[in-house]
Each structure stands twice: as structure tokens, then as C-alpha cells.
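Asks: Any chance you can model this:
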Amino acid sequence: MAGETGRLSRSGRMCRVAVLLAVAAAVTAGTLGEDDRSWPFAPMVQFAFKVDTNGEIHSLGIEAVDVTGRPLVVPLGGGGIGLERAEIEGQATRIENEPQRLQAIAVMWASYAPQRPRLATVHLVDTVSTLRDSTVVGKRRTTVATWSVAHPAQPGER
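Replies: As a prediction, this is how the structure comes out:
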């Protein structure tokens, strides 16, 4: 009959318990030793911290110099090259250790803005805002990594 429920079999209960234990173990392991790459079994670290009212806020971004020598800020997010700031922040250590990863930014730029001059150099930059009583009292910018684009006219070429 419709709407009638029966009892779950012993094997059905055991299967559900096994799945529950596996998910609980993955979440526990992820929380103890993983990062964003392991989400949803690990915390989203970009939201897992508190900012000191007299501390610093770090904000990573992408800047570049095009082939005409003009400096520019590469727009991130849906209205930009399609790469979110969180993705840059999650890869910051890898980019710092392997700046050639910034080549992908030049490739994305070429498809995002095909009418604009291509990028010649790409920089990963950290803008640090210093807080005093929760008010920004100073800013400084540091270049974390720099990459000279291979084949600026056709950055996707190898």
C-alpha cells in the first residue's frame, strides 16, 4: 500500500551504519589534517579564522603588465577571467614555489579579453591592510611571485 513503511532489514541497517562511520571518519581526518582540496571532508579555511581588531588582513590578487607596457589589475570572479580569488588563495603556496603556474592567467586573459593586448608579465600580489581598532590604518603591497609569459602573442602555445 502507498504510504506504508516497513522495517529496515539487518543488512540495510548495517550498510547505513557503515556509510555513516565512513563519512564521520573522513570528516574527522579532514578536519585534523587537510585543507580546501579535501572539501567537503575538511573545513573551508578561508572562513575558518578570526581577524584580530589590531591585526592584518591579507588579500591576494593578480596584476600584470601587457605587451604595450601598461600595468593592469586582472579582474577575478565571474565578471573577470573566471578564476575566483579563493582559487588563487588556495594555490598561493604552489604559485610562489612554481611561478610558471601564472602562465594559465595569461591564457585565460587571452580568451577573456581577445581584443586587448596580451599579457607580458603576470604577478601574484598580496595587499596587506593593517587594522587598529578594526579600522584600516595602512596598506602595503608585496609581490609574491612573478612570471614572464611564454609566447605572449599566443600564450596557450607550447
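
Asks: going forward, measure contacts between C-alpha atoms and count neighbours the same way
Replies: OK.

Asks: Packing partners of the longest helix seen in the chain?
Replies: The longest helix of the chain (DSSP state H) is helix 10-33. The helices and strands touching helix 10-33, judged by 3 or more C-alpha pairs under 8 Å, 6 or more residues apart in numbering; DSSP states H and E, number zero.

Asks: Pull the residues that contact that helix.
Replies: Ser38, Trp39, Pro40, Phe41, Ala42, Pro43 (C-alpha atoms under 8 Å, 6 or more residues apart in numbering).

Asks: Just the buried residues of those.
Replies: Buried members of these, scored by 16 or more other C-alpha atoms under 10 Å, are Ser38, Phe41, Ala42, Pro43.

Asks: quick check, nearest of those to Val65?
Replies: Nearest to Val65 among the buried ones among the contacts of helix 10-33: Ser38, at 34.3 Å, using C-alpha to C-alpha.

Asks: any idea how far the nearest residue to Ser148 once chain neighbours are set aside lies from Val23?
Replies: Nearest residue to Ser148, sequence neighbours excluded (C-alpha to C-alpha, 6 or more residues apart in numbering): Thr121, at 4.5 Å. Distance from Thr121 to Val23, counting by C-alpha to C-alpha, to the nearest Å: 44 Å.

Asks: I'd like the structure of this one too, to check against the first:
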Amino acid sequence: MGSEPAVRKISRVGVGWRLGVTAVALTVLTFGQLHDTNDYFPLGSLSQYATPRDMDGTVRSVYMLADTTGGDQVRVPLNPGGVGVGRADIESQLDRIVADPSLLQGIADAWSELHPEADPYVRLYVMRDTFQLEDGLQQGTPTTEELTTWEVRR
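Replies: The predicted structure follows:
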């Protein structure tokens, strides 16, 4: 049988460094929770996962549509490969986007930069479908509303 490895004590500097990093992480987490923001992910608000849903309530789904230079209306791919941002990013900033639709210009610009071969967007629509649930299952067709639009600038 071999000898046990020697146990080393952490120095005061090591303890201080670890406590400092822990304090910073907890401060950022607390700030993110109090301000209900995902800007500090993964130390942001996790409330979207912490609330139960009413099995007989409603579910809202935000998405975007775009008119293209080719005359088509397409669904905007809200993912890193599509326009560089996900649907959750749009949902977390929805109040700001509705108040200032010019923020959507970045979505159109990102599409053109990421997909130079595709028809550029000329108009963007932020839409929301509301589904009624009964026992957790969708009932009927969703109600669709247009939250805001943006004419893309060239």
C-alpha cells in the first residue's frame, strides 16, 4: 500500500480569491434577479423556468415575419444561424422593441450579413400567437396579433 498524498492547506490569498469570485458571482446573480434581466446570462433571471403554467390558461408565442425584396413573406429564423439572436432574446426585449421598432433594423442587417445570397428583408413584423389550453392541450386556433412593424432602411 502506498502512502496517502499530502493534504495542502489553501493559503490566505487562495481563500480570499475564492471568496471574492463567489461574492462577485452572487452579486451579479442577485442584480439579474432583482432587475429581471437575462443580460448577465447565465447569472440572469431564471424566472421563465420557475413559474408553473395553468393547464387551462393561455400560452403566448412571439415570432417574426419579414417581407423580402423578392416579394415573399417568410418567417424570420430566430436562432444563431438565422439572424444571430434567439426567440428568447426577442421576448426578453419585447417591451423595448414595441416602444422603439427601429431596434429591428439590426435583425434585418444581421440577416443580410449572414445570408448575402438570400433576398434582403424590406419589412419586419413582430407577431404574437395566443393559444388557449384545456388540460394542457391546445384548443382551437390561436389568436394572432401584430405587435409592431419596421420598414427596413438600406
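
Asks: Drop the TM-score for these two in here.
Replies: In this superposition the chains share a TM-score of 0.80, using TM-score structural alignment, normalised by the length of structure 2; 150 aligned residues with a C-alpha RMSD of 2.5 Å.

Asks: picking that back up, matching the residue nearest to Ser148 of structure 1 against structure 2, which residue comes up?
Replies: Following TM-score structural alignment, the counterpart assigned to Thr121 of structure 1 within structure 2 is Arg123.

Asks: Wait, its match touches Trp150, no?
Replies: Yes: in this structure, Arg123 of structure 2 is within contact of Trp150 by C-alpha atoms under 8 Å, at 5.6 Å.

Asks: Which residues are in contact with each of the two?
Replies: With C-alpha under 8 Å, 6+ apart, Arg123 of structure 2 and Trp150 have no common neighbours.

Asks: circling back: so Thr121 and Val23 of structure 1 - more neighbours on which side?
Replies: Taking neighbours as other C-alpha atoms under 10 Å, Thr121 of structure 1 and Val23 compare with Thr121 leading, 22 against 13.

Asks: Would you agree the more buried one is in contact with Trp147?
Replies: Yes: contact criterion C-alpha under 8 Å: Thr121 of structure 1 and Trp147 qualify, at 5.7 Å.

Asks: wait, is Glu145 of structure 2 part of a strand?
Replies: Yes: using DSSP: H, G, I helix; E, B strand; the rest coil, the secondary structure at Glu145 of structure 2 is a strand.

Asks: How about the counterpart of it in structure 1: what's its closest non-neighbour residue?
Replies: With TM-score structural alignment defining the correspondence, Glu145 of structure 2 maps onto Thr142 in structure 1. Spatial nearest neighbour of Thr142 of structure 1, chain neighbours left out: Asp126 (5.2 Å); criterion: C-alpha to C-alpha, 6+ apart.

Asks: can you confirm the one you found is in a strand?
Replies: Yes: judged by three-state DSSP, Asp126 of structure 1 forms part of a strand.

Asks: how close does it get to Glu56 of structure 1?
Replies: Distance from Asp126 of structure 1 to Glu56 of structure 1, by C-alpha to C-alpha: 12 Å.

Asks: Check Gln91 of structure 1 too.
Replies: 20 Å.

Asks: With Leu124 of structure 1 instead?
Replies: Noted for Leu124 of structure 1: a distance of 18 Å to Glu56 of structure 1, by C-alpha to C-alpha.

Asks: and the two? which has more neighbours close in?
Replies: Leu124 (22 against 18).

Asks: who are the neighbours in contact with the more buried one?
Replies: Leu60, Gly61, Ile62, Glu63, Ile95, Leu102, Thr143, Val144, Ala145, Thr146 are the contacts of Leu124 of structure 1 under C-alpha under 8 Å, 6+ apart.

Asks: Please repeat the previous calculation with a cut-off of 6 Å.
Replies: Gly61, Ile62, Thr143, Val144, Ala145 (C-alpha atoms under 6 Å, 6 or more residues apart in numbering).

Asks: Now render the residues you listed as a markdown table, adding distance to Thr130 of structure 1 and neighbour count.
Replies: Converted to a markdown table, the contacts of Leu124 of structure 1 look like this (distance: C-alpha to C-alpha, whole Å; neighbours: other C-alpha atoms under 10 Å):
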| residue | distance to Thr130 of structure 1 | neighbour count |
| --- | --- | --- |
| Gly61 | 17 | 22 |
| Ile62 | 20 | 21 |
| Thr143 | 17 | 15 |
| Val144 | 18 | 17 |
| Ala145 | 22 | 21 |
